[in-house]
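In: Curious how this folds, go ahead:
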Amino acid sequence: MSETKHTHATPEERAARGRAARTLVPRSSHEEFAPGADRPDPVEVIERQSASRVPELVPIRYGRMLESPFRFFRGAAAIMAQDLAGTPTSGIMTQLCGDAHMLNFRLLASPERHLMFDINDFDETHPGPWEWDVKRLCASLVIAGRGNGFSAPERTGVVRESVRGYREAMDDFAGMRNVDVWYTRVDADELYKVLVEQLRPRTARRLSRTLTKARTRDHLQALDRLSHKVGGEVRITPDPPLVIPLDELLPDVERTRLEGQLRDLVGGYAHSLSSDRRALLAQYRVVDMARKVVGVGSVGTRCWIILLLGRDDRDPLFLQAKEAQDSALADFTEPSGYGHQGERVVAGQRLMQATSDMFLGWERVTGLDGRQRDFYVRQLRDWKAIPKADTMAPDLMRLFGRLCGATLARAHARSGDRIAIAAYLGQSDSFDRAIARFAESYADRNEHDHRALVEAVRDGRVTAVSA
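Out: Next comes the predicted model:
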């Protein structure tokens, strides 16, 4: 896991390191994106990932990636990881999200029942150059902007505002005491008070409704939406192929074995929780399980939802156990320090998030095929709300991009050398302008890669289905 290796250097020495990096890697050089002729075929990269996934679910992944260049991008973290490995970096490392596209920034609940804004998805988290997360975020903003019909100047404005948010926030963090950086978080209600005067009335009302709705997305709402009663017993409602309960997925003997393994997973993963949370988990009993298809990039990885009940049928806890495979960044940067991929995900999430899911943990499970697989576990839904990129106007996406940039800076400042990064970025907009040009170039390449997948499906090379 990435750690600050210059903890005992003086602030002046750390700032000097950042400024010195400009000589070797000018900020303007980050606009460069010129993949060579040996760049791997993007469809081959996706197919290699798919080889370790559940075969009958892989066509769903391709179907989702076909829908638009933006949805393709969301599933193409492995492709971009290879591309980023060939781009300039300042040499300053931090813990990366690894998949910092705009829809991985959202509202979520803290254990103290505060609605927060933070990064959410950490499947690809890994130590690496801080620039890689910034570039993936900004590329996603351009691709989403193109999908919404934004003009080139509007897209440039969105990206530059996002990078400025990152740069100015990092400068603020550089001046803070270490512990104050770790205390920093974005409370959604406080954020609303700041943003409401900058938003159009209609947009402000929509944001207010989003905050209210997020608080309704709890376990009781999940119980009503995802379950029903059979013979007086609460059971997960089938929604094939996206949600399939165990009793509909496998024959009796295999189902019994898998059910036992998942019960062992719930009991075993408790070791990764703090003692108080283990005590809370022990008050729940497992009542049903189902396979679930999630996301875009994660489709095909093994994912289970597990329904537990506490004091009665109206005291539910939905856990999601998701397979953790190697990070898409693993082959292109320093080792993570973890042999257990679930622990890698959890440790990265705890390091980067201001506050994490109280039931977040990990476990290793031996599957029906005899292979060991790593999982991480978290609550299925708890006050979460995902932004709707396709409905954002340019002014709203500018504000959202700035918020994402500042949030990413806070996440990086917790593990990386915030003083060196801030000194490297400086006070000018040189880096901002470079990333805006990079993001446009990468959006061009992403559209080309998306067309390659469309052609592969049309030619019968891969199979895609809508679900």
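
In: going forward, measure contacts between C-alpha atoms and count neighbours the same way
Out: Will do.

In: so what does the one helix or strand residue 256 maps to touch, helix or strand wise?
Out: Using DSSP states H and E, residue 256 sits within helix 252-269. Judged by 3 or more Cα pairs under 8 Å, 6 or more residues apart in numbering; DSSP states H and E, helix 252-269 is in contact with helix 246-249, strand 361-366.

In: Could you work out which of those reaches nearest to residue 68?
Out: Closest approach to residue 68 among these (Cα to Cα): helix 246-249, 30.7 Å.

In: just to revisit the earlier point, got a list of contacts for the helix holding residue 256?
Out: 246-247, 249, 286, 289, 361-368, 377 (Cα atoms under 8 Å, 6 or more residues apart in numbering).

In: Deepest-packed of the helices and strands packed on helix 252-269, please.
Out: Of the helices and strands packed on helix 252-269, the one with the most neighbours on average (mean count of other Cα atoms under 10 Å) is strand 361-366, at a mean of 22.

In: in the helix or strand following that one, what's buried?
Out: Next helix or strand after strand 361-366 toward the C-terminus (DSSP H and E): strand 372-379. With burial defined by 16 or more other Cα atoms under 10 Å, the residues of strand 372-379 counted as buried are 373, 374, 375, 376, 377, 378, 379.

In: Repeat that for stretch 188-199.
Out: Applying 16+ other Cα under 10 Å to stretch 188-199 flags 188, 192, 199 as buried.

In: for the stretch 101-250 of the chain, what spans make up the strands?
Out: Assigned by DSSP state E, counting those that start in this stretch, the stretch 101-250 of the chain shows strands spanning 105-109, 115-119, 126-129, 227-230, 233-236, 243-245.

In: this one next, for a side-by-side:
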Amino acid sequence: MAPTGATATPAARAAHGRAARKRAPRSSHAAWIPGVDRSDPVAVLERQGRDRLQELLPIRYGRMTASPFAFLRGAAAVMAADLASQPHTGLTVQLCGDAHLLNFGLFASPERALHFDLNDFDETHPGPFEWDVKRLAASVAVAGRENGYAETRVRRAAEAAAAGYRKGIRRLADRGELAVWYERIDADRLIPLVRSAGRRRRAESSLTRARRRTSLHALGKLTETVDGRRRIVRDPPLLEPAGASDMAALRKIFSDYRSTLAEERRLLLDRYRFADAARKVVGVGSVGTRCFIVLLTGRDTDDPLFLQIKEATRSVLEEHLPGGPYVHPGHRVVAGQRLLQSASDIFLGWMTGPQGRAFYWRQLRDMKGSANVAGMTPDELVAYARLCGTALARAHARSGDRVAIAAYLGGAETFEHAVADFALRYADQNARDHAALDSAVAAGVVRAAPGI
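Out: Here you go, the predicted model:
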């Protein structure tokens, strides 16, 4: 049993971490051999889509067929089942659950500082720390191959992700509790990763654009004035005005969401008025879940607040791991985000909607930005992967036993070499799964609408 509580000494926690090497030796993380009973990946995706909006599923499949990396983004359920088939350490953290490269990025703290961190928590759930590391490293390998890098360069980038994690956890293991909790990664750390002057200017420009991505900026992009009133523009099928029944339901559940905010934020929210709402298609893996955006206005119509209301379903990890502390899926997402992120959206909240469906709320645009992975040089991908691994370590250190994990990982490079081996092998598996989806579309088993 793991030593817990204030009485557990660092030495006891470290011993527990080293003992986990008997259950899952560090070199064992290199393995990936699919079992004969491995589920068909297309069948996994179809099962996941049964409770989604059926008319939107062709968009999901169309986006996933675009490339192996796009497939990986939408196939968190497939990889969760694969990870569950392997031995694991038992060293539990609050997992992101979908820690691929594009689920890291820029966001604003309540103090309006720009941070680099995880930014997607739909699949968050307690589980073995290495599952997030392996998904990150696999995404690096898939992205590197898609960029046309030599295999040695791809391996180096995958190793860098795991090395960033190992070194980050070991550094934080020696720090106090408040120091770990207050740990931040400032967005300006992205600039030194870029070698050439031209790319550095583009990176600085990206930070500037992220700082401008606010509700006020979205007002000009997403709305128009109709009969003197602001309305969200139509862009079917990606952005559709909410129907009368949806509009009534959104107004009704607004007060329930409000109750999950801190008191001072309820007061702030009360200064805004409900103006309009629309259904929005978002992401890759999320397509088909119910998602809306709501336009609120404050002092006047030029003082907007855009909120996103997204359906929360069961995490893809839940069928493979013990239950977590939250019954409500929206509560699970919100609590996981607050725990893993260095600073969370002040309007993050959750509630139950029509037909008992769970939702969570957040700001639609709040100085958010993401990296252009496809435009990176091999060396830039290495540096970016290392930064993502460091950010993941910071997130895990808030919920898991960082001392035990650091002791398990140790000072040698055994873990990152093994994870890189896994990442390359899983990139091969992902390519086969992507081809299987292409074949299913060609055979008419599933319908895809590419390019939307």
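
In: TM-score for the pair, please.
Out: Between these two chains, after superposing, the TM-score reads 0.98 (TM-score structural alignment, normalised by the length of the second structure); 450 aligned residues with a Cα RMSD of 1.2 Å.

In: follow-up on the earlier one: in helices, which of the buried residues of stretch 188-199 of the first structure appear?
Out: Taking DSSP state H as the definition of helices, these contribute 188, 192.

In: how about the buried residues of stretch 188-199 of the first structure in a markdown table, adding distance to residue 293 of the first structure?
Out: Output for those, formatted as a markdown table (distance: Cα to Cα, whole Å):
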| residue | distance to residue 293 of the first structure |
| --- | --- |
| 188 | 29 |
| 192 | 33 |
| 199 | 36 |
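
In: what about the closest residue to residue 76 of the second structure other than its chain neighbours, is that helix, strand or coil?
Out: In this structure, residue 76 of the second structure finds its nearest non-sequential neighbour in residue 98, 6.2 Å apart by Cα to Cα, 6 or more residues apart in numbering. With DSSP: H, G, I helix; E, B strand; the rest coil as the basis, the three-state label of residue 98 of the second structure is coil.

In: what's the neighbour count on residue 98 of the second structure?
Out: Other residues near residue 98 of the second structure come to 30 when the count uses other Cα atoms under 10 Å.

In: and it, what pairs with it in the first structure?
Out: In the first structure, the residue paired with residue 98 of the second structure according to TM-score structural alignment is residue 99.

In: gap between its match and residue 199 of the first structure?
Out: 28 Å (Cα to Cα, to the nearest Å).

In: Ok, residue 433 of the first structure next?
Out: Taking Cα to Cα as the measure, residue 433 of the first structure falls 25 Å from residue 199 of the first structure.

In: and what of residue 419 of the first structure?
Out: To residue 199 of the first structure, residue 419 of the first structure is 33 Å away according to Cα to Cα.

In: likewise residue 246 of the first structure?
Out: From residue 246 of the first structure to residue 199 of the first structure the distance is 47 Å (Cα to Cα).

In: The stretch 51-200 of the first structure: helices as residue ranges?
Out: All helices of the stretch 51-200 of the first structure, identified by DSSP state H, counting those that start in this stretch, fall at 58-66, 69-74, 77-84, 130-147, 152-174, 178-183, 188-195.

In: Turn the ones you listed into TSV, columns for distance to residue 229 of the first structure.
Out: Output for the helices of the stretch 51-200 of the first structure, formatted as TSV (distance: least, Cα to Cα, whole Å):
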stretch	distance to residue 229 of the first structure
helix 58-66	29
helix 69-74	36
helix 77-84	40
helix 130-147	41
helix 152-174	47
helix 178-183	44
helix 188-195	36
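
In: quick one: which of these is nearest residue 216 of the first structure?
Out: Smallest distance to residue 216 of the first structure across these (Cα to Cα): 14.8 Å, for helix 188-195.

In: tell me which strands and helices the closest one is in contact with?
Out: Packing partners of helix 188-195 of the first structure (3+ Cα pairs under 8 Å, 6+ apart): strand 115-119, helix 201-214.

In: Mind putting these into a markdown table with distance to residue 82 of the first structure and mean neighbour count?
Out: Shown next, in a markdown table, are these (distance: least, Cα to Cα, whole Å; neighbours: other Cα atoms under 10 Å):
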| stretch | distance to residue 82 of the first structure | mean neighbour count |
| --- | --- | --- |
| strand 115-119 | 22 | 24 |
| helix 201-214 | 36 | 14 |
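
In: I am finished for the moment; much appreciated.
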